[in-house]
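Novice: Fold the following.
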Amino acid sequence: MTKRFEQAMRLMRRRDPQAQENGFQLLLPYAAEHVDELVTAFDQERADHGLRCWLLELIGEARSPDALALLVEQLQGDDESLRDWAVRGLKMLDTKPAREHLWRARANGLIG
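Specialist: As a prediction, the model looks like this:
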């Protein structure tokens, strides 16, 4: 784990909304460099729903094919907020498999 990632995650876990935002903004331009760490953090985070949403947003911003499985999993999940971030991430990924999963989700009525 890089120092930048650790610092950003520490900030995003604080109770201070400005510190949380600072952590998110610190990581945003470098999301693609931290896809594996972001996926691991997302999988391990269970207590803070808002942080999970932010992590999924960052994963989508990374535009990495390595995140396809996680994005599809969240697309098919029950949590509407995470599903919305998964849709956004799959649209940003814009690969044939991502588009196919979005098409299936629309056809099955999961998304509009």
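
Novice: alpha carbons only for contacts and neighbour counts from here, please
Specialist: Will do.

Novice: Look up how far T95 lies from the nearest residue to R46 once chain neighbours are set aside.
Specialist: Computed as C-alpha to C-alpha, 6 or more residues apart in numbering, the closest residue to R46 that is not its neighbour in sequence is R52, at 7.7 Å. Distance, R52 to T95, by C-alpha to C-alpha, to the nearest Å: 24 Å.

Novice: One more sequence to fold, the one below, so I can look at both together:
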Amino acid sequence: MTNRFDECMRMMRRRDPQAREDGFWTLRPHAAEHLDELIAAFRTEEDHGLRCWLLELIGDARSPEALPILVEHLDHEDESFASWAATGLQKLDTKEARTALYRHRANNAHN
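Specialist: Next up, the predicted model:
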């Protein structure tokens, strides 16, 4: 049996926009089950759009294990990564996530 994650990643890499969307939406409800794989794929992926999707899926996992990568990208120079990291921290909604968001907003209010 084909691994769901691998199949969805294959779909998300296709040239066909509908296949790409289908891969994303198939994986989304299972993001928490594949968090480690999502983080590993995010760290090695070179395609910007796919990296954004992967970071979005990492946030969708709503797992405390996602906290470090989300915090790491909260101040990223690429606004897309920073935005998905902030969204993921809001979804996580733990004390640590809220603290990271508070600090980020406080630091950026002074810049």
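
Novice: Can you give me the TM-score here?
Specialist: Superposed pair, TM-score by TM-score structural alignment, normalised by the length of the second structure: 0.94. Supporting alignment: 108 aligned residues with a C-alpha RMSD of 1.1 Å.

Novice: Neighbour count for R52 and T95 of the first structure, which is higher?
Specialist: R52 (20 against 14; other C-alpha atoms under 10 Å).

Novice: I'd guessed the more buried one sits against E45; true?
Specialist: Yes - using C-alpha atoms under 8 Å, R52 of the first structure is in contact with E45, at 6.5 Å.

Novice: ok, back up a step: now do the same contact list for the residue nearest to R46 of the first structure.
Specialist: Contacts for R52 of the first structure (C-alpha atoms under 8 Å, 6 or more residues apart in numbering) come out as F42, E45, R46, L82.

Novice: Trace it over to the second structure, please.
Specialist: Following TM-score structural alignment, the counterpart assigned to R52 of the first structure within the second structure is R51.

Novice: Would you mind giving the secondary structure of that match?
Specialist: What DSSP: H, G, I helix; E, B strand; the rest coil gives for R51 of the second structure is helix.

Novice: so how far is R13 of the second structure from it?
Specialist: R51 of the second structure is 11 Å from R13 of the second structure, where distance means C-alpha to C-alpha.

Novice: neighbours around the closest residue to A66 of the second structure other than its chain neighbours, how many?
Specialist: Of all residues not flanking A66 of the second structure in the chain, I58 sits nearest, at 6.4 Å (C-alpha to C-alpha, 6+ apart). Number of residues near I58 of the second structure (other C-alpha under 10 Å) recorded here: 29.

Novice: next one: the one 10 residues further on
Specialist: P68 of the second structure is surrounded by 11 other residues when neighbours are defined as other C-alpha under 10 Å.

Novice: can you tell me how far it sits from Q90 of the second structure?
Specialist: From P68 of the second structure to Q90 of the second structure the distance is 14 Å (C-alpha to C-alpha).

Novice: And P64 of the second structure, by the same measure?
Specialist: From P64 of the second structure over to Q90 of the second structure the distance is 12 Å, taken as C-alpha to C-alpha.

Novice: same question, A109 of the second structure
Specialist: Counting by C-alpha to C-alpha, the gap from A109 of the second structure to Q90 of the second structure is 18 Å.

Novice: Now do the helix or strand that contains E6 of the first structure: which elements does it pack against?
Specialist: Assigning secondary structure by DSSP states H and E places E6 of the first structure in helix 3-12. Helices and strands touching helix 3-12 of the first structure, as assessed by 3 or more C-alpha pairs under 8 Å, 6 or more residues apart in numbering; DSSP states H and E, comprise helix 17-27.
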